[in-house]
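Enquirer: Build the 3D model from these lines:
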Amino acid sequence: MIFRKRGPRLTPVTKTEVVKRLLEMAPVKIGNSDKAVLVFFDLRCPFCARLFKEAEETLVEMASRGVITFAMCDYVVHKDAEPLHRKLRCTAEDERLKFIAEAFSGKKVEVGDCPEGNLRECERLAEEVGVYGTPTIIFYNFAKGRGYIHFGYMSPSEVLEAISAL
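Expert: Next up is the predicted model:
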């Protein structure tokens, strides 16, 4: 028997207004393209960390060139991650990717006392588009008013494949 590697499972999504609101709330947003890549993550999720370490540089570079809008939106699954997500929202915008990298590296990160911000609103909206865990990635084309959602880890090549499908 020959086993073939299957491509990523992409589920159609057509909730343009909800995706736009999620992009507005995302603590990390780079670029301003009609094509968006929105990653829902938990700072204690090992597969979120892997996805970030492997794909973040490429996604930031694509967003800087205007190919995509790259955003990261909190979706707290692990209770001990909530203070980290609050701290992320208290961190200066230009320092947030560095904060995420430090949290994912396992370094001790000082969290201090930060307000919740719109963390719960972000999670509520995420559930409206079908997010139920992390990592989850939405690939959305605003010009077409549709996109795809993927649940779970994706390799960088699978991420690029999904972007090209937009």
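Enquirer: For the rest of this, base every contact and every neighbour count on C-alpha atoms.
Expert: Noted.
Enquirer: Just say helix, strand or coil for L125.
Expert: helix (DSSP: H, G, I helix; E, B strand; the rest coil).
Enquirer: Any idea how many residues pack against it?
Expert: If you count neighbours by other Cα atoms under 10 Å, L125 ends up with 16.
Enquirer: my read: it touches L22, true?
Expert: Yes - counting by Cα atoms under 8 Å, L125 does reach L22; the two are 6.8 Å apart.
Enquirer: give me the element the residue nearest the centre of the chain is part of.
Expert: When Cα atoms, centre = their mean is applied to the chain, the residue found nearest the centroid is V39 (1.4 Å). Element membership of V39, judged by DSSP states H and E, is strand 35-41.
Enquirer: to compare against the first, here's another:
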Amino acid sequence: MRQQRLVGLAAIFVLVGLFLIPGNIAWGANSNKQSRTKCETLSEKDARAVLDSLRLNEAKILKIQMSPVQGLWELAVENRGDRFLVYVDCSRNFVMPGPIIERQTGIDKTRQRVEELNRERRVDLTGLRLDEALVMGDRNAPVKVIGFVDPDCPFCKKLHHEMKKVLEKRTDIAFFLKLTLIRQSPQVEQKSKAVVCNRSLGMLEEAFEGKALPSAECDSKELEENTKFMETNGLHGVPVTLFPDGSVQVGFVESSALEARINEAVGRMKGEIKKQPMDAGKK
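Expert: As a prediction, this is how the structure comes out:
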């Protein structure tokens, strides 16, 4: 399986190799101190110029560091709430979005790094209504986790099963599911309206299983509000999971990893609460 995956990524390696050749030739041909210094450093001013040339004028630079590939700089960027990487060579003339694949392990280092960036981000949950959400578990459970899904999303279905596994072990957790039209299509809209208008978790699960849902219309603005919330916070796909401290999980995870992220979030919140009395006395 691993060999097949690596073979399938052979084209990517070839492209990355071709991309790196000009930079390496220039670096090796000009061995003076100025040339070496240019590759050993990438200032924020230079990084800003690269992003501006890509029409990412409003993007925020989160971090600049050397990528796993020698001679290729990694820019961690946030643009309109979306976090991603841009790779820049030593000449500052070539850029690429990735992925960078580690040959021996087959690990997508770009994806791994983006996941780290998303673990660091926080979404302000203030004002996010839960009264119309579909609830898995006890609505009054102390730990509330929010999930954005749509009925036609296969990874939402997979994550739904993993949420059930967590609930089999944890009665202190509840999942609040909010449907969204972030993936625009007539089919998604029709099924989502049916689920929201009936406020039916059962109908959502039927949709996950590929069953047809009756059309429905109602006065609820939940779909529009949920979609706007996602767009405002740079959340562009489903599933998305928001933990109690506002931390974010993009995409599917297994139940063990999901529970671990929940525990991390709760632990951080408890730590912050414990620090408050000490900080409150400082002037």
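Enquirer: returning to that earlier point: whereabouts in structure 2 does the strand holding V39 of structure 1 align?
Expert: Mapped onto structure 2 using TM-score structural alignment, strand 35-41 of structure 1 spans residues 143-149.
Enquirer: what about that stretch, distance to the chain center?
Expert: For stretch 143-149 of structure 2, the separation from the chain centroid amounts to 15 Å (computed by Cα atoms, centre = their mean, to the nearest Å).
Enquirer: Tell me roughly how far it lies from structure 1 on average.
Expert: Its aligned residues in structure 1 lie a mean 1.2 Å from stretch 143-149 of structure 2 after superposition (mean Cα distance after the TM-score superposition for structure 1).
Enquirer: just the helices in structure 1 please.
Expert: For structure 1, helices defined by DSSP state H occupy the ranges 16-25, 46-64, 82-90, 96-105, 119-128, 156-164.
Enquirer: isn't E93 of structure 1 right next to V28, touching?
Expert: Yes - using Cα under 8 Å, E93 of structure 1 makes contact with V28 at a distance of 7.2 Å.
Enquirer: V16 of structure 2 and R111 of structure 2, how far apart?
Expert: V16 of structure 2 sits 16 Å away from R111 of structure 2, going by Cα to Cα, to the nearest Å.
Enquirer: cool, and L167 of structure 2?
Expert: For L167 of structure 2, the distance to R111 of structure 2 - Cα to Cα - is 28 Å.
Enquirer: Equivalent analysis for R183 of structure 2, please.
Expert: Going from R183 of structure 2 to R111 of structure 2 by Cα to Cα gives 21 Å.
Enquirer: and what of H161 of structure 2?
Expert: Distance from H161 of structure 2 to R111 of structure 2, counting by Cα to Cα: 24 Å.
Enquirer: how about K228 of structure 2, what's its match in structure 1?
Expert: Checking TM-score structural alignment: K228 of structure 2 goes with R124.
Enquirer: burial count for its match?
Expert: R124 of structure 1 is flanked by 14 other residues according to other Cα under 10 Å.
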